[in-house]
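**Student:** Take a look and give me a structure for this.
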Amino acid sequence: MLAIVQQTISVTAPVFSMLFLGVALKRFGLIDAGFINTASTLVFRGTLPTLLFLGIIKADLSTALQPALLLYFVVATLGCFLLAWGWSILRCPEADRGIYTQGAFRGNNGIVGLALATSMYGDYGLSVGAVLGGVVILTYNVLSAIILAIYSPQAKTDVWSLSKNIASNPLIVGVLLAIPFAAWQIPLPAWLLTSGGYFAQMSLPLALICIGATLTLDSLRQGSGVALSSSLMKVLWLPLLATLGAGLCGFRGADLGILFLYFVSPTAAASFVMAKAVGANYELAAAIIVITTLASVMSTNLGLLVLQLVGWI
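**Tutor:** This is a model prediction of the structure:
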């Protein structure tokens, strides 16, 4: 149990350090609102799509492709999305429903989920987690683009406009462009992969610094009820339902463990970037990321302990 706690903290602690760095840089006047806007745009339109592209083309699709596991994850994610959306209608103002829903279902699987899966299950966790990550990225970004477009003050909600928002989303474009390269093993020059890697590695630090710089006590107090409700959905209720469903469907061992780690991971930093890009309540998005990142340390370890006690993993 202690080893699992240490693994979880080792993954989440760097996330918190970058958040606190953003707070400190803003307080000492080293970054301002202009930097936050520019950096968030750069992450959304440049570095993060590049990171997703490179992550998918490096995944080993042939050895870790498990249709049943992938299908269950997509169905469960859609179910979690609909539950969170329905609950948001009861729990929060209309303008914040997109942020609430995205915060409740969209996990940080590319960083936290994959790292824990690899730490617990070695090469198997890495290969299955990487392939699952490609499905995660596409599913999360399509659903997030839809829900944010519906409730964004800057977006139109007719079918054509929603379709354009999805098709033009840089994160989705990055994933779709990578699929043929991964499927057909199209080689890219080594220098291009190295340069792209340098560019992509800015994604998480920049996003987390911007989130930290955006956080204030006032914003946390004003959105505390909504943020806490969305966070509990993310790290408690939805992982509980999705993992229970996976167990009832017959998943056991490493496969169930990987599914649980992906369901229980804290809200992705990309949710803040997307919220800011569409003019939504990005301060609420930042608060949800902070709360879920802290709470996931407890929920992850408790969930793993319970799954081990019942003999499912």
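
**Student:** Please count neighbours and contacts with C-alpha atoms only from this point.
**Tutor:** Noted.

**Student:** buried residues in whichever strand or helix holds L259?
**Tutor:** Per DSSP states H and E, L259 falls inside helix 253-264. The neighbour-count check on helix 253-264 (16 or more other Cα atoms under 10 Å) flags 254-264 as buried.

**Student:** out of the residues you listed, who's nearest L138?
**Tutor:** Closest approach to L138 among the buried residues of helix 253-264 (Cα to Cα): Y262, at 14.5 Å.

**Student:** Relative to V159, how far out is the closest one?
**Tutor:** Y262 is 31 Å from V159, where distance means Cα to Cα, to the nearest Å.

**Student:** Same check on G122?
**Tutor:** Separation of G122 from V159 (Cα to Cα): 43 Å.

**Student:** hey, which helix is longest across the protein?
**Tutor:** helix 114-151 (DSSP state H).

**Student:** mind checking how far that helix is from the chain centre?
**Tutor:** 7 Å (Cα atoms, centre = their mean, to the nearest Å).

**Student:** what angle do it and helix 253-264 make?
**Tutor:** Angle, helix 114-151 to helix 253-264, by axes from the mean of the first three to the mean of the last three Cα atoms, to 10 degrees: 40 degrees.

**Student:** Now do helix 114-151: which elements does it pack against?
**Tutor:** Counting contacts by 3 or more Cα pairs under 8 Å, 6 or more residues apart in numbering; DSSP states H and E, helix 114-151 packs against helix 2-27, helix 48-57, helix 61-64, helix 67-91, helix 97-105, helix 159-168, helix 170-183, helix 253-264.

**Student:** To compare with the earlier structure, here is another sequence to fold:
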Amino acid sequence: MKAIVVTGLGQGPRGLQYLEVADPLAGAGEITITVRAAGVNFADSLMLAGKYQTRQPLPFSPGLEVAGVVESVGHGVAGFKPGDRVLAIPSYGGYAEKVAVAADRAVPIPDEMDYVTAAGFPVAYGTSHLGLWHRARLKAGERLLVLGAAGGVGLTAVELGVLMGAEVIAVAKGAEKLAVAAAQGAHHLIDAGTDDLKAAILAAGGGVDVIYDPVGGALFEAGLKAANFEARALIIGFASGDVPQIAANRLLVKNVDVVGFWWGAYADKAPGVMADSFRTLIGWWQAGRLRPHVSDTRPLEQAAEALELVLERRSTGKVVITVG
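**Tutor:** You can find the predicted model right below:
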């Protein structure tokens, strides 16, 4: 099969190679999937740099979410058969024509869900829903601040926050990205380049109850200064490259919770919680309550370009690689 392969760390997207490699085999408890589409995520770049939470042995293919058709099932697998349409979250390996994945990391997709939509669904929607619902305990009527609000996960946080009844303040860079957040229902729009972000947040109706932060750096610090009493700050990632150092006295004075959240850990540590989240999300999609936004698709051989779109923040919503 063809696959995008990393042979050495620290080379960035341009170090990716389009190669012929051996087909994967389904081990016990696994299925193999003929990949039709694969989602592109910032985390893929961390894998390339050897900075992701888990490290893969070289050579490997990046890619944390795929959609396709079950090709084969391994020993002990129940509930899947060849020909089933699925989305899945492999630990890596999604940038390929085929991938082997643990069966409990895959879920069936409705017949009406196309593969591009399905491939861009798990990480972005899963991160935002599990983070807001399970970790941040977002309640209807609360004020939700979304940083990086036009990115892959940020845009789904805007959409889900509105769906869950929150008043959403979206922060993104430039009018074009803010317009995308507005289209997903954001109630207030703030340019990330504003001189005084804290003041802009407060001017948009007051402090915030939940901070959704995949960016880090100065944006997080400004958001934390605008936190209400008993606010929750949800740490998703550090796309800015700047990991903020949090002043503990600010947490003490306002009784603020800072909540760490790595969505991928739930696949191993609490798969039932992740499955409940997926069931809710797919149900909302089938009911027409979610509108996934894919801004760009690229064929497998152009995976480096697809990843660069994400890293250079030239995309909004999801970028998806198409296969076959």
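
**Student:** Tell me how the two chains score on TM-score.
**Tutor:** Scored against TM-score structural alignment, normalised by the length of the first structure, the superposed chains reach a TM-score of 0.26; 133 aligned residues with a Cα RMSD of 6.4 Å.

**Student:** quick revisit: want to throw the buried residues of helix 253-264 of the first structure into TSV with distance to V135 of the first structure?
**Tutor:** TSV is the format used below for the buried residues of helix 253-264 of the first structure (distance: Cα to Cα, whole Å):
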residue	distance to V135 of the first structure
A254	18
D255	15
L256	17
G257	17
I258	14
L259	13
F260	16
L261	15
Y262	12
F263	13
V264	17
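
**Student:** What segments of the stretch 151-300 of the second structure are strands?
**Tutor:** Counting by DSSP state E, counting those that start in this stretch, the stretch 151-300 of the second structure has strands at residues 167-172, 188-191, 208-213, 227-235, 257-260, 294-299.

**Student:** of those, which approaches E30 of the second structure most closely?
**Tutor:** Closest among those, using Cα to Cα: strand 294-299, at 26.2 Å.

**Student:** what's the next helix or strand after the closest one packed up against?
**Tutor:** Later in the chain than strand 294-299 of the second structure, the nearest helix or strand by DSSP H and E is helix 303-311. Helix 303-311 of the second structure sits against strand 30-40, helix 42-49, strand 294-299, strand 318-322, with contacts defined as 3+ Cα pairs under 8 Å, 6+ apart.

**Student:** So V319 of the second structure is in contact with V310, correct?
**Tutor:** Yes: V319 of the second structure is in contact with V310 according to Cα atoms under 8 Å; the separation is 7.3 Å.

**Student:** which of the two has more neighbours?
**Tutor:** More neighbours surround V319 than the other of V319 of the second structure and V310, with 26 against 21 (other Cα atoms under 10 Å).

**Student:** check contacts around the closest residue to that one other than its chain neighbours.
**Tutor:** In space, and not counting its chain neighbours, V319 of the second structure is closest to D296: 4.9 Å by Cα to Cα, 6 or more residues apart in numbering. Listed by Cα atoms under 8 Å, 6 or more residues apart in numbering, the contact partners of D296 of the second structure are 306, 315, 318-320.

**Student:** Compute the distance between the residue nearest to K98 of the second structure when sequence neighbours are not counted and G272 of the second structure, please.
**Tutor:** Of all residues beyond its chain neighbours, the one nearest K98 of the second structure is T34 (4.6 Å), with distances taken as Cα to Cα, 6+ apart. Distance from T34 of the second structure to G272 of the second structure, counting by Cα to Cα: 25 Å.

**Student:** got the buried residues for stretch 2-22 of the first structure?
**Tutor:** For stretch 2-22 of the first structure, the neighbour count (16+ other Cα under 10 Å) marks 4, 7-9, 11-12, 15-16, 18-22 as buried.

**Student:** okay if I get these as TSV plus distance to S203 of the first structure?
**Tutor:** Converted to TSV, the buried residues of stretch 2-22 of the first structure look like this (distance: Cα to Cα, whole Å):
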residue	distance to S203 of the first structure
I4	27
Q7	23
T8	21
I9	21
V11	16
T12	16
V15	12
F16	15
M18	12
L19	13
F20	17
L21	15
G22	14
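
**Student:** Out of the residues you listed, which comes closest to I57 of the first structure?
**Tutor:** V11 (23.8 Å).

**Student:** Settle this for me: the closest one is touching T118, isn't it.
**Tutor:** No: using Cα under 8 Å, V11 of the first structure is not in contact with T118; the gap is 11.4 Å.

**Student:** Also compute the angle for the host helix or strand of G247 of the first structure relative to helix 253-264, please.
**Tutor:** Element membership for G247 of the first structure (DSSP H and E) is helix 238-248. Taking the same axes, to 10 degrees, one finds helix 238-248 of the first structure and helix 253-264 inclined to each other by 160 degrees.

**Student:** packing partners for helix 238-248 of the first structure?
**Tutor:** Helix 238-248 of the first structure packs on helix 67-91, helix 253-264, going by 3+ Cα pairs under 8 Å, 6+ apart.

**Student:** mind running it again at 10 Å?
**Tutor:** On a contact count with 3 or more Cα pairs under 10 Å, 6 or more residues apart in numbering; DSSP states H and E, helix 238-248 of the first structure meets helix 67-91, helix 97-105, helix 253-264, helix 282-309.
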